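In: build the 3D model from these lines:
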Amino acid sequence: MKRGLVIGKFLPLHIGHMALIDYALAHCDELEVVIGASDDEPIPGEVRLEWLKQTYAGNNKVKPILLSYDEAMLTGHAESIENMSRLWASYLKKSLPPIDVIFASESYGAYMGRFLDCESVIYEEPCKIVPVPAAKIREEPASYWHLLPDAVQDYYKNQAE
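Out: Purely as a prediction, here's the structure:
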């Protein structure tokens, strides 16, 4: 059995993330989807976990996992991509079953593969599909409605009420 990994903040989950997840699903038997969430973010990790569960409700190959962390322990802001990847890989090795391949749309995926002792696949399409920063989507969700799955649209509808 080939176990894959996708890591993200999914802040918010959008069709670019879904393209990466769908690509990964086509290349493995089981997919761990880790939602990295700190208490310092505008949308709680539990909400993002529910988005993934709802969006992939019919697919038993997808295993969404909430990884709550303390920014002081697993920082990503002041570190180089390589050092940040080493730190995260060490943490993930303790938290997840062995991973055969990590799928990413950014360069950290290659480092993570090396530090997790697994294959890495960089799939660049998600950045082409959604060429806008997630912060912009959070600021103006109605302008980017077409990029959001139903579960995320429902969240923003409820926020507006």
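
In: CA only for contacts and neighbour counts going forward, please
Out: OK.

In: longest helix of this protein, counting residues only.
Out: Ranked by number of residues, the top helix in the chain under DSSP state H is helix 81-95.

In: can you pull out the strands in this protein?
Out: Using DSSP state E, the strands of the chain run over residues 3-8, 30-38, 62-69, 101-104, 119-122.

In: next, format those strands as a markdown table and append distance to residue 153 and mean neighbour count.
Out: Compiled in a markdown table, the strands of the chain are given as follows (distance: least, C-alpha to C-alpha, whole Å; neighbours: other C-alpha atoms under 10 Å):
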| stretch | distance to residue 153 | mean neighbour count |
| --- | --- | --- |
| strand 3-8 | 19 | 21 |
| strand 30-38 | 19 | 22 |
| strand 62-69 | 19 | 18 |
| strand 101-104 | 24 | 25 |
| strand 119-122 | 28 | 18 |
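
In: next, count neighbours for residue 17.
Out: 25 (other C-alpha atoms under 10 Å).

In: not counting sequence-adjacent ones, nearest residue to it?
Out: Spatially, and ignoring its direct neighbours in sequence, residue 17 is nearest to residue 126 (6.4 Å; C-alpha to C-alpha, 6 or more residues apart in numbering).

In: same thing with residue 71?
Out: Nearest non-adjacent residue to residue 71 (C-alpha to C-alpha, 6+ apart): residue 38, at 6.3 Å.

In: for the one you found, what are its contacts?
Out: 45, 68-71 (C-alpha atoms under 8 Å, 6 or more residues apart in numbering).

In: how about a cut-off of 10 Å?
Out: Applying C-alpha atoms under 10 Å, 6 or more residues apart in numbering to residue 38 gives the contacts 9, 44-45, 67-72, 74-75.

In: against residue 106, how distant is the nearest residue to residue 16 once chain neighbours are set aside?
Out: Distances taken as C-alpha to C-alpha, 6+ apart put residue 126 closest to residue 16, at 4.1 Å, once the chain neighbours are dropped. Applying C-alpha to C-alpha, to the nearest Å, the value for residue 126 to residue 106 is 10 Å.

In: please give me the structure for this one as well, since I'd like to look at both together:
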Amino acid sequence: MTTRTYRRVSTFEHGLVLGKFYPPHVGHHHLVRTAQDRCERLTVLVCASSVESVPLADRVRWMREVHPDVRVVGAVDDVPMDVRDPAVWDAHMAVFRAAVPERVDAVFSSEMYGRELGRRFGAESECVDPDRTVFPVSGTAVRKDPVGCWDFLAPPVRAALTRRIVVLGAESTGTTTLARALAAHYRRRGGVWARTQYVPEYGREFSEVKLARLRAERPGARWADVAFTSEEFPLIAERQNQLENAAARAGSPVLFCDTDSFATTVWHERYLGERNPRIEEIADLVPHHLWLLTDHEGVAFEDDGLRDADAPRSWMTARFGAELARTGRQFTLLSGSHEKRLASAVAAVDGLLGRGWDFTPPLPERR
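Out: Take a look at the predicted model:
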């Protein structure tokens, strides 16, 4: 999605754009930018009902990111919609007025109720692209088919909706090979899937730097000479999350991650013999949807200079499986040849994608 530059030709002192933004899409952004171009000041009021599955705070945050020069406020509105009932209108207006108490000079909308909304605010009503000819998309269409509407979504919304798949496992069990193969498989599907991305394991980059620094002080040092501290693991987990979020903003509806911040909790236990609650908190900050656990059985150990030849691979596989189950994370154990693992992984991912995004319906309109 491209960002347009507008020449401000102000007509109104204070304008208002009101909507659910469930979720925000390019049509909403066109409406806001059109209104901003006509007003000295613009307020965007995001109204969400408590039954909807996208939190109000997220929608407000997304709108503020896309429109940093606009005031964006939020309100919970659990009043059912009935444009013919004056009492229902009064109840809605009480919510709107509480959120935007100052005078409104113009209300901008793409909906048929925009004229009545403007009248009740004592403001002009400005209709913008009611037939969706500029951007043929709606919130209903996005909720029904996020993949088909992917190019109509801004980066923060894509990041929130992207299905994140984590490949994790003990050392030398093919996690990197599989994660890359999965990304390549979905890119070959073309269309929006051609942007499918792979996120490398930041812990490996961190380890390479640690070993290089140690060798600068002690030439000939080996991986076995490297020591970790508990404070380093939260840094690794946070950076892993950052890399994922950046990739999700620019990629397709699915993202493949070579390990994740959750896996860092087990690696901390592996190297230091105990848990670190801070890492577990970091692991819960980003959404993941499926974990693919690579079995150590049938995969020969290869020492690439950053692996422990005496690594307890069977223990690691068991710990990953136990922690995934304990924390309620959905996972699939992958065994056999690379080809078999890839086929099983694709089947699991397709199953996840096939279940859709499960937006809860908004409050129904009374008829």
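
In: picking up where we left off before, which of residue 126 and residue 106 of structure 1 has more neighbours?
Out: It is residue 126, of residue 126 of structure 1 and residue 106, that has more neighbours when counted by other C-alpha under 10 Å, with 20 against 13.

In: surely that one touches residue 20?
Out: Yes: applying C-alpha atoms under 10 Å, one finds residue 126 of structure 1 in contact with residue 20, separated by 6.2 Å.

In: hey, what's in contact with both of the two?
Out: Here residue 126 of structure 1 and residue 20 have 104-105 as joint contacts, going by C-alpha under 10 Å, 6+ apart.

In: out of the strands of structure 1, which comes closest to residue 150 of structure 1?
Out: Closest of the strands of structure 1 to residue 150 of structure 1 is strand 62-69, at 17.2 Å (criterion: C-alpha to C-alpha).

In: just give the number of residues close to residue 261 of structure 2.
Out: The tally of other residues near residue 261 of structure 2 (other C-alpha under 10 Å) stands at 30.

In: what residue in structure 1 is paired with it?
Out: Aligned counterpart of residue 261 of structure 2 in structure 1: none (TM-score structural alignment).

In: pull up the gap between residue 261 of structure 2 and residue 319 of structure 2, please.
Out: Distance from residue 261 of structure 2 to residue 319 of structure 2, by C-alpha to C-alpha: 15 Å.

In: check residue 325 of structure 2 too.
Out: For residue 325 of structure 2, the distance to residue 319 of structure 2 - C-alpha to C-alpha - is 10 Å.

In: who has more neighbours out of these two?
Out: residue 319 (18 against 12).

In: what helix or strand does the more buried one sit in?
Out: Using DSSP states H and E, residue 319 of structure 2 maps to helix 313-326.

In: and that helix, which residues are buried?
Out: For helix 313-326 of structure 2, the neighbour count (16 or more other C-alpha atoms under 10 Å) marks 313, 316-317, 319-321, 324 as buried.

In: what's the next secondary structure element after that helix?
Out: From helix 313-326 of structure 2, the next helix or strand downstream (DSSP H and E) is strand 331-334.

In: give me the stretch of structure 1 that that following strand matches.
Out: Residue span in structure 1 matched to strand 331-334 of structure 2, by TM-score structural alignment: none.

In: ok, and for the next helix or strand after that strand, which residues are buried?
Out: Toward the C-terminus, strand 331-334 of structure 2 is succeeded by helix 338-354 as the next helix or strand (DSSP H and E). For helix 338-354 of structure 2, the neighbour count (16+ other C-alpha under 10 Å) marks 338, 341-342, 344-345, 348-349 as buried.

In: between those, which is nearest residue 178 of structure 2?
Out: residue 342 (6.7 Å).

In: which residue is the nearest non-sequential neighbour of the aligned partner of residue 73 of structure 2 in structure 1?
Out: Aligned by TM-score structural alignment, residue 73 of structure 2 pairs with residue 65 of structure 1. Spatial nearest neighbour of residue 65 of structure 1, excluding adjacent residues (C-alpha to C-alpha, 6+ apart): residue 34 at 4.8 Å.

In: translate the one you found into the numbering of structure 2.
Out: Superposed on structure 2 with TM-score structural alignment, residue 34 of structure 1 falls opposite residue 45.

In: let me see the contact set for the nearest residue to residue 130 of structure 1 once chain neighbours are set aside.
Out: Distances taken as C-alpha to C-alpha, 6+ apart place residue 16 nearest to residue 130 of structure 1, at 5.5 Å, with adjacent residues excluded. Residues counted as contacts of residue 16 of structure 1 (C-alpha under 10 Å, 6+ apart) are 10, 22, 105, 124-131, 147-148.
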